[in-house]
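Asker: structure here, sequence nowhere to be found:
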């Protein structure tokens, strides 16, 4: 019976995914990004475009997300604009120039997931995805 802490296992799994993603991007000759930048881009690629929600999903401050978004904007990877529904909010998306980066990243993540399914079983990957997608409610105190 494995008594390791789930939190540590989840963190190690995240690092495994990120290292595989970084290696895939490097192999394709795509811009090298730091871990925070690649995580923010993954959230955007997953469909979230509001800066405040990206920050909330990643558990970082609005100031921190603005720094990351500014760095990605300076690299020409994303563009930002005011939300037409809320002028105080900022929407971000991949720039036209980053289409190759986005496509390479998404395909790499799909290959990584397929590799994981081959290693541990598709049923376990599906179960993991389902378990992590369930609303867990607020953290216990």
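Answerer: Received, thanks. Predicted model, so just to flag it, every value in this text is computed and none were measured.
Asker: contacts, neighbours, all on C-alpha from now
Answerer: Noted.
Asker: how about the helices in the chain?
Answerer: For the chain, the helices defined by DSSP state H cover 6-27, 35-45, 51-58, 62-74, 99-120, 122-133.
Asker: what's the closest of those helices to residue 84?
Answerer: Distance to residue 84, taken as C-alpha to C-alpha, is lowest for helix 51-58 among those, at 13.8 Å.
Asker: closest one to residue 83 among the helices of the chain?
Answerer: Per C-alpha to C-alpha, nearest to residue 83 of the helices of the chain: helix 51-58, 10.0 Å.
Asker: helices and strands around that closest one, which ones?
Answerer: Packed against helix 51-58 by the contact rule (3 or more C-alpha pairs under 8 Å, 6 or more residues apart in numbering; DSSP states H and E) you find helix 35-45, helix 62-74, strand 86-94.
Asker: next up, a structure to set beside the first:
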């Protein structure tokens, strides 16, 4: 049963936030149950964008669309927790690259599987076609933004 009241139309921002909270909570719960209870939602900004070859914090910031200070803090927290490590950039001695550790590489598949289960449950509630329309509309909007 939903806590959401649909008696009055809501702003798109509120609807997107509530749907995101539901999705994020399910992923966070799955990670917690798998022994990764020390992760927080803002850490997803790191795990979502670190390629195997590593990445600079400034690039992570741009890809995630967050402030540099927020990204630097998330990377620092994850480094202390053992999910990422920073290494010197091979061609720029002033720069450092962020890499996922072995522990960090375990997160993405768990989060993806949990997200897939959320999507499957949403498809059962809305229907596959409606969920596909929602996904297509959001993708089209983001491409145009």
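Answerer: Ah, there it is. Keep in mind that what you see is a predicted model, and the values were worked out from it rather than measured.
Asker: TSV please, covering the helices of structure 1 and showing distance to residue 90 of structure 1.
Answerer: Below are the helices of structure 1 laid out as TSV (distance: least, C-alpha to C-alpha, whole Å):
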stretch	distance to residue 90 of structure 1
helix 6-27	26
helix 35-45	13
helix 51-58	6
helix 62-74	10
helix 99-120	20
helix 122-133	25
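Asker: let's have those in CSV, adding mean neighbour count.
Answerer: Converted to CSV, the helices of structure 1 look like this (neighbours: other C-alpha atoms under 10 Å):
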stretch, mean neighbour count
helix 6-27, 14
helix 35-45, 17
helix 51-58, 17
helix 62-74, 16
helix 99-120, 15
helix 122-133, 12
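Asker: nearest to residue 87 of structure 1, of those?
Answerer: Closest to residue 87 of structure 1 of the helices of structure 1 is helix 51-58 (C-alpha to C-alpha; 12.5 Å).
Asker: what residues does that closest one touch?
Answerer: Residues outside helix 51-58 of structure 1 that contact it (C-alpha atoms under 8 Å, 6 or more residues apart in numbering): 40, 43-44, 48, 61-62, 64-66, 89-92.
Asker: and which of the residues you listed is nearest to residue 3 of structure 1?
Answerer: Using C-alpha to C-alpha, the contacts of helix 51-58 of structure 1 come closest to residue 3 of structure 1 at residue 43, 30.8 Å.
Asker: where's the closest one relative to residue 27 of structure 1, distance?
Answerer: 22 Å (C-alpha to C-alpha, to the nearest Å).
Asker: any idea which residue is closest to the centre of structure 2?
Answerer: residue 44 (3.6 Å; C-alpha atoms, centre = their mean).
Asker: alignment lookup: it to structure 1.
Answerer: In structure 1, the residue matched to residue 44 of structure 2 (TM-score structural alignment) is residue 38.
Asker: ok, its match - contacts?
Answerer: Per C-alpha under 8 Å, 6+ apart, neighbours of residue 38 of structure 1: residue 18.
Asker: make it 10 Å
Answerer: Residue 38 of structure 1 is in contact with 18, 21-22, 32, 44, 68, 72, 105, counting by C-alpha atoms under 10 Å, 6 or more residues apart in numbering.
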